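Okay, predicted coordinates and the sequence, questions at the end:
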Amino acid sequence: MKRALIPVLFLSAAVPAVAKTHKDAYTVSCATLWPAVKDTLKFSGKYGIIGISNEEMTASYNIGGNLTAKRTNTVLLNPAGTGCEMQVQTAFSGFVNNDANDFKTRVDASLAKLKAAQPAADAKPETASASPAPTPKN
């Protein structure tokens, strides 16, 4: 009986779950969150970009492929009061993969990185004192 049960359990773990939308609330605006989403997609090395719309703040991307099947996910941002809601639509969440949570973790890291870099970019150069220059004596 155990031999018949093991393949059934293995197959049930490999079958993808029904597509699901994961929603995460952020206290920053969508205009602030969108660069972190794009940074995650472009520079994490984990995603193959299918399409990005800056106007609608949506993106479709692939993930996986080596040991697990390649999966297509979509992210979109919706304003929510003074914050932003990030929705990740994923067709797979199984024993090995947690695509939506992994993506959120990477977006959070990108957001923190971009926020840390912002003060340096916003720093204003020091200006000279407002006192008049001394006049030369003849």
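That came through fine.

For the rest of this, base every contact and every neighbour count on C-alpha atoms.
Fine.

Could you pull out the helices in the protein for me?
Secondary structure of the chain (DSSP state H): helices at 2-14, 30-43, 99-122.

want to compare, so here's the second one:
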Amino acid sequence: MKISQLHHIAIICSNYEASKKFYTEVLGFTVVNEVYRKARQSYKLDLSLNGQYLIELFSFPDPPARPTTPEATGLRHIAFGVDDISAWVTFLQSRNITVEPIRIDEYTQKKFTFFRDPDQLPIELYEL
């Protein structure tokens, strides 16, 4: 038995329009499919990056807040590989997004940094 690939990451947001805008307009994801599920009062937005389906963005009425960051049990953060981390930091800051200082991974010597989505989910950028 073997897993073929990562299929998707599911994210529940508190403000659907703000998160949709963030993941599409800031991070550059493409909308694959968007549905409103009336019975659940929930949107489901399928997003791809460079043609690969990666994120399911959900909205639900009054979802509970994340307990702590980042060491709560469960998903710690999501990470995206980028070619030029400094350019990304400049871009995010131009969109009024707070970005942590760039650090160096002590094992790989690669640059990385963190910022947060509209619901404070930690997102890492890792320079390839």
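Yep, it's here. Remember, it's a predicted structure, so these values are computed and weren't measured experimentally.

Work out the TM-score between the chains.
Once superposed, the chains reach a TM-score of 0.36 (TM-score structural alignment, normalised by the length of structure 2), with 72 aligned residues with a CA RMSD of 4.3 Å.

before we move on, the earlier item: okay if I get the helices of structure 1 as CSV plus distance to T21 of structure 1 and mean neighbour count?
Formatted as CSV, the helices of structure 1 follow (distance: least, CA to CA, whole Å; neighbours: other CA atoms under 10 Å):
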stretch, distance to T21 of structure 1, mean neighbour count
helix 2-14, 20, 10
helix 30-43, 17, 19
helix 99-122, 9, 15
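
Turn those helices into JSON lines, columns for distance to H22 of structure 1.
Listed next are the helices of structure 1 as JSON lines, based on distance: least, CA to CA, whole Å:
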{"stretch": "helix 2-14", "distance to H22 of structure 1": "20"}
{"stretch": "helix 30-43", "distance to H22 of structure 1": "15"}
{"stretch": "helix 99-122", "distance to H22 of structure 1": "7"}
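
Could you say which one of those helices comes nearest to A80 of structure 1?
helix 30-43 (8.7 Å; CA to CA).

Tell me the helices and strands packed up against the closest one.
strand 48-53, strand 71-80, strand 83-90, helix 99-122 (3 or more CA pairs under 8 Å, 6 or more residues apart in numbering; DSSP states H and E).

in the first one, what counts as buried?
Neighbour-count burial for strand 48-53 of structure 1, counted by 16 or more other CA atoms under 10 Å, picks out 49, 52.

mind checking which of the helices and strands packed on helix 30-43 of structure 1 is nearest V8 of structure 1?
Taking CA to CA, strand 71-80 is the member of the helices and strands packed on helix 30-43 of structure 1 nearest to V8 of structure 1, at 22.9 Å.

what packs against that closest one?
helix 30-43, strand 58-63, strand 83-90.

Okay, buried residues for it please.
71-78.

Give me the number of neighbouring residues for P122 of structure 2.
Neighbour count of P122 of structure 2, defined by other CA atoms under 10 Å: 17.

so it makes contact with I11?
No: between P122 of structure 2 and I11 there is no contact under CA atoms under 8 Å: 11.7 Å.

Identify the residue spatially nearest to S53 of structure 1, adjacent ones excluded.
Distances taken as CA to CA, 6 or more residues apart in numbering place A59 nearest to S53 of structure 1, at 6.2 Å, with adjacent residues excluded.

Can you lay out the helices and strands packed on strand 71-80 of structure 1 as a markdown table showing distance to S12 of structure 1?
Compiled in a markdown table, these are given as follows (distance: least, CA to CA, whole Å):
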| stretch | distance to S12 of structure 1 |
| --- | --- |
| helix 30-43 | 30 |
| strand 58-63 | 21 |
| strand 83-90 | 18 |
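
which stretch among the ones you listed comes nearest L5 of structure 1?
In terms of CA to CA, the element of these nearest to L5 of structure 1 is strand 83-90, at 28.8 Å.
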